[in-house]
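> Have a look; sequence and predicted model below, questions after that.
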Amino acid sequence: MSVYRDAAHCISRVMSIEIHDGTKKASWQRKYKATFDDELLGGGLSDDLSPEERLTQDSMTRSTIKRTLPEIQWQALVGKYSINQDEVRVAAAYLTPRVVSPAHQLFKTKCVMAWMIPERRNGLPSSFYVLHSWDADGTPERTLRRWRATTKAWLDDQVAAAHFAVEALLEDRGLLFREVA
């Protein structure tokens, strides 16, 4: 049975599932053990699964998480961690009208996108991250900052709740690695 170090490890694997392919690797790639960092960071975590088995396990875990989590939490995880840009767009479209914030629609839309695609990712032009461009009504900067903090806090709360739910799900299914004392 495959195990994950924690919810973050699981989420990172299932949200990057597209990078795992079924193609035949060169001999040097087959010799490289992708879980080497797991052994360094996780105290010897090794599941002895083939790449195909690992992909199947991650796919099944992703499906279970998606089915189990409330839709808002799932979409928050997808928006924050998925590498699939189409999934991120869908998550943004889902979360924007549901985000609890005193801000107007334009502000919420831009704030959600800025939260999902941080400036360092170079996904959006740098002008997108200028706070005053998120408002066309001349709202004072202090109010804009408060709206941004409120909106981001709500989104972060959804991700935190999803992490706890994933941790509980993994624990319940016996998929968490536990060191034997």
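Happy to help now that I have it.
> Could you use CA atoms for every contact and neighbour count after this?
Fine.
> so what's the spatially most central residue of the chain up against?
With distances taken as CA atoms, centre = their mean, the residue of the chain nearest its centroid is Y81 (2.3 Å). The neighbours of Y81, taking CA atoms under 8 Å, 6 or more residues apart in numbering as the test, are 11-12, 15.
> Point out the ones among the residues you listed that are inside strands.
Judged by DSSP state E, the contacts of Y81 include no members of strands.
> Compare those and tell me which has the most neighbours.
I11 (24 neighbours; other CA atoms under 10 Å).
> mind checking how far it is from A91?
Counting by CA to CA, to the nearest Å, the gap from I11 to A91 is 16 Å.
> Then Q85?
With the distance defined as CA to CA, Q85 ends up 10 Å from A91.
> Included below, for side-by-side comparison, is a second structure:
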Amino acid sequence: MTYRNVVAAVVRALAAETINSAGGNDFEPKVQCAKLKGEIIGKDASQLIDCMVHSRLHKALTNAQWLALVAKYSTHSERKHEAIIHIAKKITSPAPERFRHAAVVTWAIPKLPGAQGKRSTSVLPEAWYVLSNWCDEGRPEPTLYRWRTAIRRNLESMVNDALVAAQEVLDAEGLIENRAA
């Protein structure tokens, strides 16, 4: 199995830890006639590769790179929140701590289209996305926007660095499709 690109690989690998194969109404037989004894095929093989990629990336990337990817792409709520907290503490900005935290949270859990974000289970209350709620010091709005822009630029840079490192790992493993133009 190969992935289309590094983002697809990272998203699938991070989602692998939230997929639960226990229970459900799986009426298809687990053993297939065409399958060799002990052979893993289909969605089970894809799940196994996703788990191996998760492990490989977690070991190969620095902690900062790994946390940036988890904060941006993970669907595991606890791990995502842990990564957000860690990143918010490490981010450098002249903004107060509460502002930095809110900027990282709203970057990692963006407001989605739809009525009150009902398209997603991981959406924040509307007040989280109001920039003036992030700072009690009465700073001018241009300052708040400048701080938020700088923080988000820094966060995106962290993610881009992590994706470059992940691309190198996945290329070395031969897991990214090579499409000739």
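Arrived safely. Computed from a predicted structure; not experimentally measured.
> so what number do they get for TM-score?
Aligned and superposed, the two chains score 0.81 in TM-score terms (TM-score structural alignment, normalised by the length of the first structure); 160 aligned residues with a CA RMSD of 1.9 Å.
> if we can go back for a sec, compare neighbour counts for Q85 and A91 of the first structure and give me the winner.
A91 (24 against 11).
> What residues of stretch 164-180 of the second structure count as buried?
165-167, 169-170, 175-176 (16 or more other CA atoms under 10 Å).
> Contact partners for the residue in the first structure that A102 of the second structure lines up against?
Aligned by TM-score structural alignment, A102 of the second structure pairs with K110 of the first structure. Residues near K110 of the first structure by CA under 8 Å, 6+ apart: 128, 134.
> 7 Å - rerun?
K110 of the first structure sits next to W134 when contact means CA atoms under 7 Å, 6 or more residues apart in numbering.
> next SSE after the host helix or strand of it?
Element membership of K110 of the first structure [criterion: DSSP states H and E] is helix 105-116. Scanning forward in sequence from helix 105-116 of the first structure by DSSP H and E, the next helix or strand is helix 141-173.
> Assumed R62 of the first structure was part of a strand.
No - read with DSSP: H, G, I helix; E, B strand; the rest coil, R62 of the first structure is helix and lies in no strand.
> so it touches V14, yeah?
Yes - contact criterion CA atoms under 7 Å: R62 of the first structure and V14 qualify, at 5.4 Å.
> Those two - which one has more neighbours?
More neighbours surround V14 than the other of R62 of the first structure and V14, with 22 against 18 (other CA under 10 Å).
> show me what contacts that one?
58-59, 62.
> If we use 6 Å, what do you get?
Neighbouring residues of V14 of the first structure by CA atoms under 6 Å, 6 or more residues apart in numbering: 58, 62.
> what's the distance between the most far-flung residue of the first structure relative to its centre and R146 of the first structure?
In terms of distance from the mean C-alpha position of the first structure, G138 ranks first, at 33.5 Å (CA atoms, centre = their mean). Shown here: G138 of the first structure relative to R146 of the first structure, a distance of 15 Å by CA to CA.
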